[in-house]
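# model this:
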Amino acid sequence: MKKLGLIGGTGPESTLLYYRKFVYEANKRIGDTFFPSLTIESINVYDVLTMCGRKDYEALTKYLAKAVGNLVAAGAEVVALTGNTPHIVFNELQSCTKVPLVSIIESTCAEVQTLGLKKVGLVGTRFTMEGDFFKRPFTEVGIQVVIPHADEVDYIAEKIHDELERGIIKSQTRDTFTAIIGRMYQDEGIEAIILGCTELPLLFAGTELPVKALDTVDIHIETLFKALQ
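As a prediction, the model looks like this:
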């Protein structure tokens, strides 16, 4: 298996989730005494969000490229971003990187196509929901991506920024997010909801949502195993 490099810290809780899921899934697939070699470069999620807010994508690309360089120097042969939002500069980052990057967005789009879905909902940070970078691969293959109403976007973005990125899980937040997804299912006719923030699986752990949930962490990790062979 090739060595994986993860750009983590976006945020810390999802980085822990990635590590735990990847390591134990590798152990399950390869053997009881096997644990994979990998390196994590932890960056500051709030630096990323600030640069996105300023639309300073050149600075963001340089910031992430430095992190990739550190991973490559540590021997990483394949690199992945553990957050959806940093993918806003994925193409620019890949163009200045020597090793392959594995996209969480392309992985999720491929899964939606495999499932035969034509209309999906998306929840995540404001930049992920309102930006074009996440939706583009889907629309190019005829899949409609629906985001919440403007006031719901405000609520979701605030709770991700102030709570989930800090590892704070509140039942009231979970209930409101669930209600928003339920409204999208009833009013918009979505066939599934993309959990487009890698902290969201932690919020919804043990929760049955009104519609099929697509966990971008699980989907991404499955693609990573294929890339690491």
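
# From here on, just use CA atoms for contacts and neighbour counts.
Fine.

# secondary structure element for the nearest residue to residue 213 once chain neighbours are set aside?
Spatially, and ignoring its direct neighbours in sequence, residue 213 is nearest to residue 193 (5.0 Å; CA to CA, 6 or more residues apart in numbering). Secondary-structure element containing residue 193, defined by DSSP states H and E: strand 192-195.

# so who does the most centrally placed residue in the chain touch?
In the chain, the centroid-proximal residue (CA atoms, centre = their mean) is residue 84; its distance is 3.4 Å. By CA atoms under 8 Å, 6 or more residues apart in numbering, the contact set of residue 84 is 104, 105, 128, 196, 197, 198.

# and what of residue 145?
Contacts of residue 145 (CA under 8 Å, 6+ apart): 119, 120, 121, 122, 135, 138, 139.

# Is the nearest residue to it once chain neighbours are set aside in a helix, a strand, or coil?
Setting aside the residues directly before and after it, residue 145 is nearest to residue 120 in space (CA to CA, 6+ apart), at 5.1 Å. Secondary structure assignment for residue 120 (DSSP: H, G, I helix; E, B strand; the rest coil): strand.

# same deal with residue 220?
helix.

# Number of residues surrounding it?
If you count neighbours by other CA atoms under 10 Å, residue 220 ends up with 22.

# and it, what does it touch?
By CA under 8 Å, 6+ apart, the residues touching residue 220 are 102, 103, 104, 107, 108.

# So which other helices or strands are in contact with whichever helix in the chain runs longest?
Looking across the chain with DSSP state H, the single longest helix is helix 12-30. Packed against helix 12-30 by the contact rule (3 or more CA pairs under 8 Å, 6 or more residues apart in numbering; DSSP states H and E) you find helix 216-227.

# now the angle from the helix it packs on to helix 12-30?
40 degrees (axes from the mean of the first three to the mean of the last three CA atoms, to 10 degrees).

# Pull out the buried residues from helix 216-227.
Buried positions in helix 216-227, judged by neighbour count with 16 or more other CA atoms under 10 Å: 216, 217, 218, 219, 220, 221, 223, 224, 225, 227.

# okay if I get those as CSV plus distance to residue 68?
Converted to CSV, the buried residues of helix 216-227 look like this (distance: CA to CA, whole Å):
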residue, distance to residue 68
216, 21
217, 19
218, 22
219, 22
220, 18
221, 18
223, 19
224, 16
225, 19
227, 17
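
# one more to line up against the first:
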Amino acid sequence: MTKIIGLIGGMSWESSAQYYRIINQEMRERLGGVHSARSLMFSVDFGEIEKLQHKGDWATLTAEMIDAAQRLERGGADFLLICTNTMHRMADEVAERISIPLLHIADPTAEEIKAAGYERVGLLGTAFTMEQDFYKGRLTDKYGLNVLVPNDADRAVVHDIIYRELVAGQVLSTSRAAYRDIIARLVERGAQAIILGCTEIMLLVQPEDSSVPLFDTTTLHAKAAVERALGNGG
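Okay, the predicted model is just below:
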């Protein structure tokens, strides 16, 4: 019997739905027939989360994530995923308050990048992910990656499209073109690959939008969860 996957979702539910789809498709592919994953999801209200993020109230957000994690542990989850890159800002605090493992979103992404032989990568995500050290620092300190982020103006565009459009399920061709241009500028600066470091970006950007490989954190995190559920990967 497979392990039970615990998912903290709703940030946004647009990407959490993709987690659910990918995890179950991957489990069916791995086990055959009509198999699916055993999972629990605690889904937060992103309207409340988004306001706290932009207020910079990370203490309240940390308490919210710990509460969600503990609910999933009490519910029987064998390990835990936070289904968003930005909220890994408090991943260490969450991990300390539960007794089940937390599968960090940056780890399967970095492992895939290293296995492919890349060292200099561009990072797209929310302003919090691109500008703060909780994510870039893990990629650099644990995996030795050289992480490039867009310039100030491009970071603002990437962030605004996530919060004004993608989390609301809006996928616009003009925004796709804007991301394509931003990716091209990162490649010009030497990026050998691009990390789609926000779980909604995979809704907008496709491999044909980049001249270098894309590493989608949503897909890689979800597939790593299946590996763990099947008894692999720790």
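
# picking that back up, the contacts of residue 84 of the first structure into JSON lines, with extra columns for neighbour count, secondary structure and distance to residue 90 of the first structure?
Listed next are the contacts of residue 84 of the first structure as JSON lines, based on neighbours: other CA atoms under 10 Å; DSSP: H, G, I helix; E, B strand; the rest coil; distance: CA to CA, whole Å:
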{"residue": "104", "neighbour count": "26", "secondary structure": "helix", "distance to residue 90 of the first structure": "10"}
{"residue": "105", "neighbour count": "23", "secondary structure": "helix", "distance to residue 90 of the first structure": "10"}
{"residue": "128", "neighbour count": "22", "secondary structure": "helix", "distance to residue 90 of the first structure": "13"}
{"residue": "196", "neighbour count": "26", "secondary structure": "coil", "distance to residue 90 of the first structure": "15"}
{"residue": "197", "neighbour count": "26", "secondary structure": "coil", "distance to residue 90 of the first structure": "16"}
{"residue": "198", "neighbour count": "27", "secondary structure": "coil", "distance to residue 90 of the first structure": "16"}
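
# on that earlier part again, was I right about the residue nearest to residue 213 of the first structure contacting residue 210?
No - using CA atoms under 8 Å, residue 193 of the first structure makes no contact with residue 210, being 9.3 Å away.

# Looking at these two, which has the bigger crowd around it?
The neighbour count for residue 193 of the first structure versus residue 210, taken as other CA under 10 Å, is higher for residue 193 (25 against 17).

# what's the counterpart of that one in the second structure?
Taking TM-score structural alignment for the superposition, residue 193 of the first structure sits opposite residue 194 in the second structure.

# now residue 75 of the first structure
Aligned partner of residue 75 of the first structure by TM-score structural alignment: residue 76.

# quick one, what contacts the residue nearest to residue 213 of the first structure?
Counting by CA under 8 Å, 6+ apart, residue 193 of the first structure has contacts 120, 121, 122, 123, 181, 211, 212, 213, 214.

# can you rerun that using 10 Å?
119-123, 145-147, 181-182, 184-185, 209-215 (CA atoms under 10 Å, 6 or more residues apart in numbering).

# Buried only: go through those residues for me.
119-123, 145-147, 181-182, 184-185, 209-211, 213-215.

# Okay, and which of those residues map to helices?
Those of those lying in helices (DSSP H): 181, 182.

# Please name the spatially closest residue to residue 144 of the second structure (chain neighbours excluded).
That would be residue 119: by CA to CA, 6+ apart, it lies 7.4 Å from residue 144 of the second structure.

# doesn't residue 192 make contact with the one you found?
Yes - here residue 119 of the second structure reaches residue 192: they are 7.4 Å apart, a contact under CA atoms under 10 Å.

# anything in contact with each of these two?
residue 113.

# and the gap between the equivalent of residue 41 of the first structure over in the second structure and residue 193 of the second structure?
By TM-score structural alignment, residue 41 of the first structure lines up with residue 42 in the second structure. In this view, residue 42 of the second structure and residue 193 of the second structure are 32 Å apart by CA to CA, to the nearest Å.

# Ok, residue 59 of the second structure next?
33 Å.

# Next: residue 96 of the second structure.
Distance, residue 96 of the second structure to residue 193 of the second structure, using CA to CA: 32 Å.

# Which one's more surrounded, these two?
residue 193 (23 against 12).

# right, and the more buried one touches residue 187 too?
Yes - counting by CA under 10 Å, residue 187 is a contact partner of residue 193 of the second structure at 7.8 Å.

# what's around residue 71 of the second structure, how many residues?
18.

# Excluding chain neighbours, what is closest to it?
Counting by CA to CA, 6+ apart, the residue nearest residue 71 of the second structure is residue 42, at 7.7 Å.

# name the element the one you found belongs to?
Under the criterion of DSSP H and E, residue 42 of the second structure resides in strand 39-43.

# Report the mean deviation for that strand after fitting onto the first structure.
Superposed on the first structure, strand 39-43 of the second structure shows a mean distance of 1.0 Å to its aligned residues (mean CA distance after the TM-score superposition for the first structure).

# Which helix or strand lies directly C-terminal to that strand?
Per DSSP H and E, strand 39-43 of the second structure leads on to helix 46-55 as the next helix or strand towards the C-terminus.

# From what I see, residue 105 of the second structure and residue 217 are in contact.
Yes - with contact defined as CA under 10 Å, residue 105 of the second structure and residue 217 form a contacting pair (6.7 Å).

# okay, and the common contacts of these two?
With CA under 10 Å, 6+ apart, residue 105 of the second structure and residue 217 have common neighbours 83, 84, 85, 197, 199.
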